[in-house]
Structure formats: structure tokens, C-alpha cells
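>>> pasting the structure only:
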């Protein structure tokens, strides 16, 4: 079970970083202690479903956003998911039209790489 705990802690850290939050920011938003947040991210603490829910609500993400890919992944996959987390964080608060513009810009950038 430590593997799953470490995986979730790493994902929480990655999403927190993508959103530009410190451990203290996340602690304040979730009502948890910043040291506890650090222990969760490092996989040092068993945490309850209630605690996970507090963290997810504070990060404004779903369980699916945290655990939607394989525990075992390559460095390339890790970098790809980090970019996806960053993109998702950057779209918070945007309108549907603004997100659609970003998608079109992304498509143009990808065409330039080919």
C-alpha cells in the first residue's frame, strides 16, 4: 500500500506545483497543517478518505484528476503529465471561448513541430 500512498502524494505535489501553491497555501485552503501536507506528499502518512477529500476540494480537482494514470510510468510520461497538470491549472477561471482559443493555439504549435 505504500506504493499507492507515494503515488498519490506525488500527484498531489505535482498538482499543487502546477497551481503555483505552497504547502502552506494548500494547508490553509484544506484546513490541514502544512507539515501534514508535506508528509502526505512524501508518502510518509497514511491518510483518510476525508483528508484526501479536503485536499482535493482545496486543489479544486477530482479524484480522477489525481489518479487517472498508471502508478508505474516513465520519466517521459511524468513530464507529459506535469505539462497536462500545468495546462489544466492555467485554464481555471477561463471561459469556454478562451479555452477553445487555447486549444486552437495548441494545435497550431503542434503543426509547427511536424
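Perfect, thanks for sending it. Everything numeric in this text was worked out from a predicted model, so none of it was measured.

>>> Please make it C-alpha for all contacts and neighbour counts, starting now.
OK.

>>> How about the contacts made by the residue most central in space within the chain?
Among the residues of the chain, the one closest to the centroid is residue 15, at 2.1 Å (CA atoms, centre = their mean). Residue 15 makes contact with 59, 66, 82, 85-86, 89 under the criterion CA atoms under 8 Å, 6 or more residues apart in numbering.

>>> ok, and here's another one to check against it:
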């Protein structure tokens, strides 16, 4: 289950499995599918296979992912799972997230696990 927090500058921070990212809906692709810009918060950019596009770091930005999604919570959970498999994160106290107002969001994977 991912945890999210709306920020004051119009983005949303998401936490899952020790991975913290920030995302924002930016536009649609040429076929009308929604696109989200996902930037890493607590890790350096890594090329991922499960995203629409990888934008490597340049002098203008630190790298980000373009994610095409109709269900952003589920796709973010998949993205963060892939990152956690590539990066070895130290343990993190999730009570800090609750203190700052992060809310739990159930994804399709969570609902399928509960149904079993």
C-alpha cells in the first residue's frame, strides 16, 4: 500500500517500500492518454524498464520518468517496486510519514491480495 501527500506547489509525494518519489500530471500523449512526470526524491536516477520514457539527468534537470497511466497509484507502486529492487535502501521509520500527514492509498494489487 502506497502513502501519498499533496504538496503546496501542486505535486504529490508518494512513498512505498522505502522509495520516495514526487509526481505531477503534466499533459496527454498524442493519443489522449494521461502522462505523469515522476521525479526521484531519495535516490539517484536509474533507468527503468516499466516506464513510458526515461529522461536522463542533464544540466536542466536531475532526471525524471514519464509515466503513462490511467491508474497512477498502481503504476507508481510498480515503478517503486522496480526501484527498490535496484537500490539498496537503509531501514526507514514509517511513523514519520504519518506524522507529516501521508495518507494510505489502496492499489489494485492490495485489493487483489485482500480478495484471496
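Nice, thanks for sending it over. Keep in mind that what you see is a predicted model, and the values were worked out from it rather than measured.

>>> what's the TM-score for these two chains?
The TM-score (TM-score structural alignment, normalised by the length of the first structure) is 0.31; 58 aligned residues with a CA RMSD of 4.1 Å.

>>> coming back round to it: roughly how far does the residue nearest to the centre of the first structure sit from residue 90 of the first structure?
Separation of residue 15 of the first structure from residue 90 of the first structure (CA to CA, to the nearest Å) stands at 11 Å.

>>> Out of the contacts of residue 15 of the first structure, which comes closest to residue 100 of the first structure?
For the contacts of residue 15 of the first structure, the minimum distance to residue 100 of the first structure (CA to CA) is 15.2 Å, reached by residue 89.

>>> Please identify which helix or strand holds that closest one.
Using DSSP states H and E, residue 89 of the first structure maps to helix 75-90.

>>> buried residues in that helix?
By neighbour count on 16 or more other CA atoms under 10 Å, the buried set for helix 75-90 of the first structure is 81-82, 85-86, 89.

>>> And the helices in the first structure?
Assigned by DSSP state H, the first structure shows helices spanning 2-18, 23-30, 34-41, 49-59, 63-66, 75-90, 96-113.

>>> and if you look at the second structure?
Using DSSP H, helices in the second structure cover 72-86, 95-99, 108-115.

>>> what's the angle between the longest one and helix 108-115?
In other words, helix 72-86 of the second structure. 90 degrees (axes from the mean of the first three to the mean of the last three CA atoms, to 10 degrees).
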